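Asks: Turn this into a structure:
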Amino acid sequence: MYSTLYQLDSSIIRSEAEVETRFLQKLFADLGFPPEAIVPKEHIPALWLTDGRKRTKKEVDFLLKDPNGIARIVVEAKDPSKNIFDAWGQAASYALSINKDKPYDKRIKWLLISNGIMTALYPHDSNIPLLTLQLSDFASGMPPYVALRTHIKYAGMLPASKKALTFKPLPPAELNKLFMTCHNMVWKAEKLAPHDAFFEFCKFIFIKIREDKKRQTYGPEVEPYEMPLTLAWLKAQAKTSKHPVRDILFRELCEELEVKVQAKKKKRIFEKNETLELKATTCKTLIEKFESVDLSSIDEDLNGRMFEVFLNAAIRGKDLGQFFTPRSVVDFMTRISLRNIDLENIPIILDGCCGTAGFLIETMAYMTGRIRNDSRYNERDRIKKIEHICNDCLFGIEANKRTSRIARINMYLHGDGGSHIFHGDGLEESPKPTIDMTDEEQSETIDQANTVKNELFDIILSNPPFSMNVSIQQTPYCENC
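Replies: Alright, predicted model coming up:
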């Protein structure tokens, strides 16, 4: 059994101590816990529990604290030969003893038990695990691992203030279901073609993620009516705007992106005078559905990439004239092509038929995950290398204009700082600007031609189109295929 995320084989985990050092310490770091939030067993006082005349000593291996310094997770490590489910009683007894004299908002919430091969997450008051993971589940994009991060990552452990609305991330399956339900609602309510409905829904999700990330900076004094994309905010805006999502939030987003486009830091996602086509009533329904959902970590939590998974599912198939590579194939091809990369010499990667950027997102996740878990780098070096990957190492070309812009949204939301996604034909040998192109489009075509001509790519990772016809007379094109 093998974890691709931690580059860890079960055969080298032979003792409880190795479970702690080889597996749990990597897991804690990946969940975002700083050293001061991880309390090892030598600093945890033992508890003596009395059952009649018998006194029992209870100890645990780690306590994990939230950003306020309150212990929230009891962690128990076991030898790989031991059954983790037999350890629930000890962890639960310890949590019960800690919690009995504490108010609800300062109690232990979770029990995490692992022998390296199997890992289980329990609510503190239940003997039924919420999640059970094998070592192989600790891999980029695996739903059990994404769900684990959703529940216990460090950044998500701050309690909501009494005045604030409750925002929470959803498990992957629930989030995908919500996305699909809302997309179908938009399609029917707006009477748009599926592809157009999806692009309009993407605009709303783009706004939602942007506002959720801004909300992370709000203090407890901020009232719900001051938080965009809440029903209270919508009601407060009604006096000055009939469609505040379009007239305020989408306009602000476009203005922010336009500054980056003009500075040549971003490629265009929306046209200069583009607007949000969704009706105000449709936006209100979407706000009702998403009001309490936290999407702020959708780009940070690269291992989930739920937006990309939903995106491919929503616009898949012949009715839209496009096909998308199955996620399992994307994952396999990425790992095969990157298995021997040198983190000191990050490769430059191109997807010449990138679609919605699935390969590039997976590549970004794989390489940044390797860097985050490499003990050779300090935090400053990690940030610098990850920025280099996102800004300088990933390139894509997509022939469909709308799809290329969806790919740019996808990359933007997942942390790409440069969005090197070209709208053009990735199989064309020497793309040239035409007279019907705008100045911006001509510049992009020249940029694409120069980028390809310079042959700066170390890896080509792509699934060329198989749903199109090419005549034999198009010799250069066929040779490139």
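Asks: CA atoms for contacts and neighbours, from now on please.
Replies: OK.
Asks: would you list every one of the strands in the stretch 201-350 of the chain?
Replies: For the stretch 201-350 of the chain, the strands defined by DSSP state E, counting those that start in this stretch cover 349-351.
Asks: what about the strands in the stretch 1-150 of the chain?
Replies: Using DSSP E, counting those that start in this stretch, strands in the stretch 1-150 of the chain cover 2-3, 8-9, 38-40, 47-51, 54-58, 62-65, 71-77, 110-114, 118-123, 131-134.
Asks: most neighbours per residue, which of those strands?
Replies: strand 110-114 (a mean of 26; mean count of other CA atoms under 10 Å).
Asks: So what touches that strand?
Replies: Strand 110-114 is contacted by residues 19, 72-78, 84, 87-88, 91-92, 95, 119-124 when judged by CA atoms under 8 Å, 6 or more residues apart in numbering.
Asks: The strands of the stretch 1-150 of the chain: which one's closest to Cys481?
Replies: Cys481 lies closest, by CA to CA, to one member of the strands of the stretch 1-150 of the chain: strand 2-3, at 35.0 Å.
Asks: Now the longest helix belonging to the chain: buried residues?
Replies: Taking DSSP state H as the criterion, the chain has its longest helix at helix 194-215. Neighbour counts using 16 or more other CA atoms under 10 Å place 194-212 of helix 194-215 among the buried residues.
Asks: To compare with the earlier structure, here is another sequence to fold:
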Amino acid sequence: MQETQKLELQYNKEGKIYSPLGKRYKVATPEEIIRQKFVCTLVNSYKYNLEQMQEEVKTQKGKNAARADIVIWKSPKDKQDKNPPLIIVECKADTIRISEGDYAQGESYARLTNAPFFVTHNNYETRFWRVIKDKMPGFTQEIANIPENNASDKEIDKLLKDLVVFKEDEFAKILWECHCHIRDNDKFDPTKAFDEIAKILFMKVYVERKLIKGEADNKFTIEYVKEAEKYNPNYLEWLFNETKKEFAKDQIFIDNEKIELKNATIYKIIERLQIYNLSNTSSDIKGVAFEKFLGQTFRGELGQFFTPRPIVEFMIEMINPQENEVSCDPASGSGGFLIRIFSKVRELIQQDIIKQYEAYKQSIVKDINNITDIEAKKLTSKKNELEKQLETDTQGTRLFKLSNHCIYGTDANDRMARTSKMNMIMHGDGHGGIHHHDGLLNINGIFENRFDIILTNPPFGSNVRKENTIRAEDAQTYLNNNGEVSYTEEKKEQIENYYKTYGKETYQNAQRKILDNIGKPIASLFALKPNLESDKTEHLFINRCLDLLKPGVEWESFCQKVCLIRQMQNMCESL
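Replies: Purely as a prediction, here's the structure:
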């Protein structure tokens, strides 16, 4: 049997891109390239024929009626008979993530044409949707994929039950149900139950990362686990060890950590989570749901009080963080302040990318309705150049800098430090600067006179006792026989990276503040501001915040803001 020829992008000598649906060469604008790439995907991956598709289809009558980018019918005959289509595809610009407005636009086209499915697509993400026709507009269901050409009703039904993304309330509810099942079945206290559900969540993230990279088998299903255990009785232990390797650099799990649940409990949780696609769930939904779960777990059960989200958002708006400003929370808790700073600045960067692209477009395009080939090439080149700045894993990009050099936090509670890292991963990234460490002491990039922004809810109501002294293990380096700051061989690369990032002399001075005071009370590090007491934790943290800030902050103004924020939080907690 002869293999079907793949559909590939075609350009002519003038640089125009061929539209197989329009049967003509078109100016290769960035937007047009996105559309033609997806046409190739529909043909090559989903097996649709060009004869059952059409581009730029009016979704309603009228001179200025909107046009759907790509429309797909069940068959060429359905298209010819002008029957309702099967799928509407809305291709969007690549400069930002697809927004809710884009989903609404795709849904509108689908409802107007009576199509049961629609797709929103750019090079960042492709999201698949099912229109619920007996519900009001806005009520859609995100699904794992669209059906392939000639899919049977049974195959479509299986598709609709396949990996789907979470809705916010649904994710939070399922996490809580899994958490309660651990407590009821294994009799763990709330904190221990939280630790165990976190391990399984990251095991699922690991498996999904493998699927994205092309691995054929979904190892996070109850069917796969039961089959794998026939050949490896310790399959779940093996899978968790592989997960630990995946997140080793993030320092989320310790080397000898294990899942301590009964196998029956793990099976139940896998069965509950297996149909959902955590990786494709937007960071906004995933992050908010994870925070709700944290609130239920820690606030209600443990007495751990997190700053209410409205207060956090108010503070972020008041501070108005900007790109390249360095931020810190020395008592980061679940990471709420740092997450909002990261999200706010990421949004500013995305908006600036759009602004730059649109300004460039206006500067070179003479007629927006008749873009020339030369103009299109310039636009594509500019788009590719700007989009690189939105990559989080490429050194030197704007988002890499934000994620790795502008967000810092620490918490003395190891569970909270781990939770903060998890929370930031759920929200998109920026977790690399989070540490399990006493917030009053220097670590990594957290030291004096360095930060543009300090946002924190310091621990209130406790005392720092005289026996709370500085230990040698609180430092990341040590003093050699000559009294010089040095380090062990295994830490050589890490410390040298710190030297490059912060400056060798600056970093060594920050470490000396610990090394020169080993055995002394932590409170002795601070020259306390007026009216602050050396044994009050919140007073030392206020002093620490001022020390961490770059010079120039007025003491009275700082205290007034701290008092205002604390009063607002007290009001929220009393409601």
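Asks: can you name the residues of the second structure that the longest helix of the first structure overlays?
Replies: Mapping helix 194-215 of the first structure onto the second structure (TM-score structural alignment) gives residues 190-211.
Asks: Just give me the mean distance for that stretch relative to the first structure.
Replies: Superposed on the first structure, stretch 190-211 of the second structure shows a mean distance of 1.1 Å to its aligned residues (mean CA distance after the TM-score superposition for the first structure).
Asks: what sits up against that stretch?
Replies: 175, 178-180, 182-183, 217-220, 239-240, 243, 246, 259-261, 266, 277-279, 297-298, 301-302, 415.
Asks: likewise stretch 93-100 of the first structure?
Replies: 47, 58-60, 74, 106-108, 111, 124-125.
Asks: can I get those residues in a markdown table with distance to Phe359 of the first structure?
Replies: As requested, those are arranged in a markdown table below (distance: CA to CA, whole Å):
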| residue | distance to Phe359 of the first structure |
| --- | --- |
| Leu47 | 51 |
| Lys58 | 48 |
| Glu59 | 46 |
| Val60 | 42 |
| Val74 | 37 |
| Lys106 | 43 |
| Arg107 | 42 |
| Ile108 | 40 |
| Leu111 | 36 |
| His124 | 39 |
| Asp125 | 41 |
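Asks: And the residue positioned nearest the centre of the second structure, how close does it get to Cys180 of the second structure?
Replies: The residue lying closest to the centre of the second structure (CA atoms, centre = their mean) is Gly428, at 1.3 Å. Counting by CA to CA, to the nearest Å, the gap from Gly428 of the second structure to Cys180 of the second structure is 27 Å.
Asks: OK, contacts around the residue nearest to Val71 of the second structure when sequence neighbours are not counted?
Replies: Spatial nearest neighbour of Val71 of the second structure, excluding adjacent residues (CA to CA, 6 or more residues apart in numbering): Ile88 at 4.8 Å. Listed by CA under 8 Å, 6+ apart, the contact set of Ile88 of the second structure reads 68-72, 106, 109-110, 115, 117-119.
Asks: cool, and Ser419 of the first structure?
Replies: Under the criterion of CA under 8 Å, 6+ apart, the contact list for Ser419 of the first structure reads 266-267, 391, 395, 408, 411-412.
Asks: ditto for Leu253 of the first structure
Replies: Ile207.
Asks: So how do I select the buried members of the contacts of stretch 190-211 of the second structure in ChimeraX?
Replies: Selection of the buried residues among those in ChimeraX, burial being defined by 16+ other CA under 10 Å:
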select :175,178,179,180,182,183,219,220,239,240,243,259,261,266,277,278,279,297,298,415
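Asks: Show me the contacts of stretch 190-211 of the second structure that map onto helices.
Replies: Within those, residues falling in helices by DSSP H are 175, 178-180, 182-183, 239-240, 243, 246, 266, 301-302, 415.
Asks: for these, which one is nearest Gln569 of the second structure?
Replies: Leu302 (18.2 Å).
Asks: For the counterpart of that closest one in the first structure, which non-adjacent residue is spatially closest?
Replies: Aligned counterpart of Leu302 of the second structure in the first structure: Leu320 (TM-score structural alignment). Closest residue in space to Leu320 of the first structure, ignoring its immediate chain neighbours: His195 at 7.0 Å, by CA to CA, 6+ apart.
Asks: do you know how far the one you found is from Ile205 of the first structure?
Replies: Counting by CA to CA, the gap from His195 of the first structure to Ile205 of the first structure is 15 Å.
Asks: ok, now Gln25 of the first structure?
Replies: For Gln25 of the first structure, the distance to Ile205 of the first structure (CA to CA) stands at 34 Å.
Asks: cool, and Thr50 of the first structure?
Replies: Distance, Thr50 of the first structure to Ile205 of the first structure, by CA to CA: 54 Å.
Asks: do Glu211 of the first structure as well
Replies: For Glu211 of the first structure, the distance to Ile205 of the first structure - CA to CA - is 10 Å.
Asks: go on, Asp458 of the first structure?
Replies: 34 Å.
Asks: now Thr132 of the first structure
Replies: From Thr132 of the first structure to Ile205 of the first structure the distance is 31 Å (CA to CA).
Asks: Neighbour count and secondary structure added to the contacts of Ser419 of the first structure, as CSV?
Replies: Converted to CSV, the contacts of Ser419 of the first structure look like this (neighbours: other CA atoms under 10 Å; DSSP: H, G, I helix; E, B strand; the rest coil):
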residue, neighbour count, secondary structure
Lys266, 20, coil
Lys267, 22, coil
Asn391, 17, helix
Phe395, 24, strand
Arg408, 25, helix
Met411, 26, helix
Tyr412, 18, helix
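Asks: Same list, the residues you listed, but as TSV with distance to Phe307 of the first structure please.
Replies: As requested, the contacts of Ser419 of the first structure are exported to TSV (distance: CA to CA, whole Å):
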residue	distance to Phe307 of the first structure
Lys266	20
Lys267	20
Asn391	20
Phe395	20
Arg408	13
Met411	10
Tyr412	12
